[in-house]
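Novice: Output the structure for:
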Amino acid sequence: MSVRDVAIAASVSVGTVSNVLNRPDKVAPATVARVLAAIDELGFVRNDAARQLRAGRSRSIGLVVQDVGNPFFAEIARGAEDRAAEDGMAVLLGNADQQSRRETSYLDLFREQRVNGVLVSPTGEDLAPMERLRDAGIPVVLVDREAPDAEFSWVAVDDVEGGHLAATHLLERGRRRLAFIAGPRSIRQVGDRLEGARRAVAAQAGATLEVVEMAALSVLEGRRAGAQLVARAPRERPDAVFAANDLLAVGALQAFALIGDVRVPEDVALIGYDDIDFAAAAVVPLSSIRQPARLIGSSAVDVLLKNIADPHGSHDRGIRFQPELVVRASTAGGDTITPAAFAAETAS
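Specialist: Sure, this is the predicted structure:
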């Protein structure tokens, strides 16, 4: 069925059908009702590809995330989708699966589809694929990644501060042998969280921090890391673990509970990052560093829409949210050092 068929069935012009589809406020309500009835009766579906060719853009926004299996990125996508829907736009989701090649493939596809703009959480440091989009006239906003030196807008959380919060909390609980379960160092967020943890440990006399680097930010890799720690003699294990995200923390908790006899938090205090729903629902509820995932997604769309409406305008280059410490049972046991005592010990 074509627009012409709808026009004949509704006894109106083709232009009137076009206005009903694109600018219904310009058509009399009775005529809109008649055209919509004809559309329903005929089963008409608009040819959006043809409309895109005429307009030069689609009604879509592209979003590429590092790992759609991570609930944190799923929440970002929900926030972006809800905000985009308010402006009558759809979000096309691409899962890079922590692979730069897949990320680039999605970005190229979105360019071919003439999307209005793209949100992307980069898998690495190479921003050349985003630069190609920008040079083609497609606005790009980086999500969950700061880029103060690049010509991109961005929305992110201060991950250095988040890492500092996590390590400081463990130190305040009296822990001194810390381990950081890291994902790939190529992921900027992992490096930033580690930097923050190192700053906190460096300020505390007698505290140490080892890095257990894993291949991915997943539950399975967290379980492998936990198994490595369980295999050590008790006195050689850390007394606290900071995982780069909650998936790693959940995996480590599984290893502690199922493989060995490590008690959380009595033997090892454990904290994650992101505060996904699984954190609170774990067999030992996990302490975590909370990020406002939905707000990040919706704010990124806000920034993108401003860039679409006024590509050469002076917009905020970056929005930085502050992380929040959420304390649960996985760090609540053991000796507690009051903030005043911790400050005094650190100063000495």
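Novice: From here on, just use CA atoms for contacts and neighbour counts.
Specialist: Will do.
Novice: For the residue nearest the centre of the chain, give its distance to A309.
Specialist: Closest to where the C-alpha atoms of the chain average out (C-alpha atoms, centre = their mean) is F73, at 3.8 Å. As judged by C-alpha to C-alpha, to the nearest Å, F73 and A309 stand 26 Å apart.
Novice: and what of V157?
Specialist: Distance, V157 to A309, using C-alpha to C-alpha: 25 Å.
Novice: Buried ones in stretch 257-275, by neighbour count?
Specialist: 257, 262, 264-265, 267-275 (16 or more other C-alpha atoms under 10 Å).
Novice: Tell me which of those fall in helices.
Specialist: Among those, DSSP state H puts A257 in helices.
Novice: From the chain's centroid, how far away is stretch 102-109?
Specialist: Taking C-alpha atoms, centre = their mean, to the nearest Å, one finds the center of stretch 102-109 at 18 Å from the center of the full chain.
Novice: hmm, who's touching it?
Specialist: Stretch 102-109 is contacted from outside by V64, G94, N95, A96, V118, P122, T123, P129, M130, L133, using C-alpha atoms under 8 Å, 6 or more residues apart in numbering.
Novice: wouldn't the third one be in contact with D67 here?
Specialist: Think N95. Yes: using C-alpha atoms under 8 Å, N95 is in contact with D67, at 5.8 Å.
Novice: Another for comparison:
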Amino acid sequence: MAPTQGIGLAEVARVAGVSVATVSNALNRPEIVAVATRDRVFEAIRELDFVPNRAAATLRRGTNHLIALFVPEVANAFYSEIVSAVADEAARHDFVIGLCVTHDEPEREVFFANSLAEQRAAAAIVVPITADAPRLSQLRRVGTRLVLLDRIAANADGCSVGIDDVLGGELAVRHLLSSGAAAVTLVNGPHSVQQCADRHAGALRALAAAGLPASALHEIVVDAMTVDAGRRVGRQLAAGPNRPAVFCVNDQLAVGIIGGLREHGVDVPSQALVVGYGDQSLALDGPVPLTSVAQPTHQMGVEAVRCALAEVNEGAEHVHRTVQLRPRLVVRGSAPAIPEPGRGAPAR
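Specialist: As a prediction, this is how the structure comes out:
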């Protein structure tokens, strides 16, 4: 049945036996309407096949039910999981998301931000790789409420949701040390990426707690944190004199390193240990299930939407907040918790 033309809030109110204001609240602020009353309103909406005029509501309210989500890419499973979590939580509150794939390019970010300002988007959730202050200021200047995701804000300019990546790095290296390693190879991305710098700091913290010098951490920095880059590093490590204990800044690198080591006859875990970061689906797809530091990705997306909606609903009363979630270690075959009898020792 096609939506009935000319039906308005007044007709819905008449059928439901409530005021027009109550119908408006049921549509726009359902949490303040009694459940029984809300049910009557929505029953009338179904009976009349009423379609709310969102465009008119947007003009009255100054914003619409659109939350923008800025991500660098969607091929990476971490970002696709974020998209899914944000979309699901937004839908629970009668909001939709507009996906903006930025490729971490400032020009694309500003283009999207200006477009969202024209559409009166309620808020923007931004997953930045390089979140320098001038770029974020550009986004804030267009007037859209901004929540940083996968990044803890350095100031009080907005809400942010992130992971304690220093703790994550510490968990990974502590596990390798407890499995018999006395030196660790960290395969990392550029330190200009905050997560890479934080995971490096966590690795050093684990070494210090174990009474080991910072020189026990050998760092290899790659430009691209991909499976192919990891495979090249794995071949490099296989050619060395020792059998390594490796902490990778993400799971893609870890999977590649395991492949590169195995190509050159180095068995994981009997001759080398490998720990990844992210606990993505590919952690289970390889020949050796990957020990990895798990991030609460779904919870991150949920918390980011809640921060955005709190700012929308609270207006000038809103106080920005920072949510920092804890990672956890998931132990699998690439770095078992207890060394198996007869296993060759990692590098010392």
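Novice: Fetch the TM-score of the aligned pair.
Specialist: The TM-score (TM-score structural alignment, normalised by the length of the first structure) is 0.80; 319 aligned residues with a C-alpha RMSD of 3.2 Å.
Novice: Neighbour count: V157 and A309 of the first structure, which is higher?
Specialist: In this view V157 of the first structure and A309 are compared by other C-alpha atoms under 10 Å, and V157 has more residues nearby, 22 against 9.
Novice: is it true that that one touches D144?
Specialist: Yes: here V157 of the first structure lies in contact with D144, judged by C-alpha under 8 Å, at a distance of 6.4 Å.
Novice: what about the strands in the second structure?
Specialist: Using DSSP state E, the strands found in the second structure span residues 66-71, 96-101, 123-126, 145-149, 159-163, 184-188, 217-221, 245-248, 273-278, 291-294, 322-325, 328-330.
Novice: Where does the fourth one end up in the first structure?
Specialist: Under TM-score structural alignment, the match for strand 145-149 of the second structure in the first structure covers residues 139-143.
Novice: Tell me how far that stretch lies from the chain's centre.
Specialist: Centre-to-centre, stretch 139-143 of the first structure and its host chain are 13 Å apart (C-alpha atoms, centre = their mean).
Novice: ditto for stretch 56-69 of the first structure
Specialist: How far stretch 56-69 of the first structure lies from its chain's middle: 13 Å, per C-alpha atoms, centre = their mean.
Novice: Only the buried residues of it, if you could.
Specialist: Neighbour counts over stretch 56-69 of the first structure (16+ other C-alpha under 10 Å) mark R57, S58, R59, S60, I61, G62, L63, V64, V65, Q66, D67, V68 as buried.
Novice: For it, give the distance from the opening residue to the closing one.
Specialist: 33 Å.
Novice: what about V222 of the second structure, how many residues close to it?
Specialist: If we define neighbours as other C-alpha under 10 Å, then V222 of the second structure has 15 of them.
Novice: which ones are touching the aligned residue in the second structure for the residue nearest to the centre of the first structure?
Specialist: Alignment note (TM-score structural alignment): F73 of the first structure maps to Y79 of the second structure. Taking C-alpha under 8 Å, 6+ apart as the contact definition, Y79 of the second structure lies against V71, P72, E73.
Novice: How about S13 of the first structure?
Specialist: A7.
Novice: separation between the aligned partner of R320 of the first structure in the second structure and H264 of the second structure?
Specialist: Counting by TM-score structural alignment, R320 of the first structure lines up with Q324 in the second structure. Per C-alpha to C-alpha, Q324 of the second structure is found 40 Å from H264 of the second structure.
Novice: ditto for S84 of the second structure
Specialist: 38 Å.
Novice: Strand 66-71 and the biggest helix by length in the second structure, what's the angle between them?
Specialist: The single longest helix within the second structure, with elements called by DSSP H, is helix 297-314. In terms of direction (axes from the mean of the first three to the mean of the last three C-alpha atoms, to 10 degrees), helix 297-314 of the second structure departs from strand 66-71 by 140 degrees.
Novice: who's in contact with helix 297-314 of the second structure?
Specialist: Helix 297-314 of the second structure is contacted from outside by 78, 81-83, 85-86, 89-90, 122-125, 145-150, 159-162, 318-321, 323, 325, using C-alpha under 8 Å, 6+ apart.
Novice: Good, we can wrap up now.
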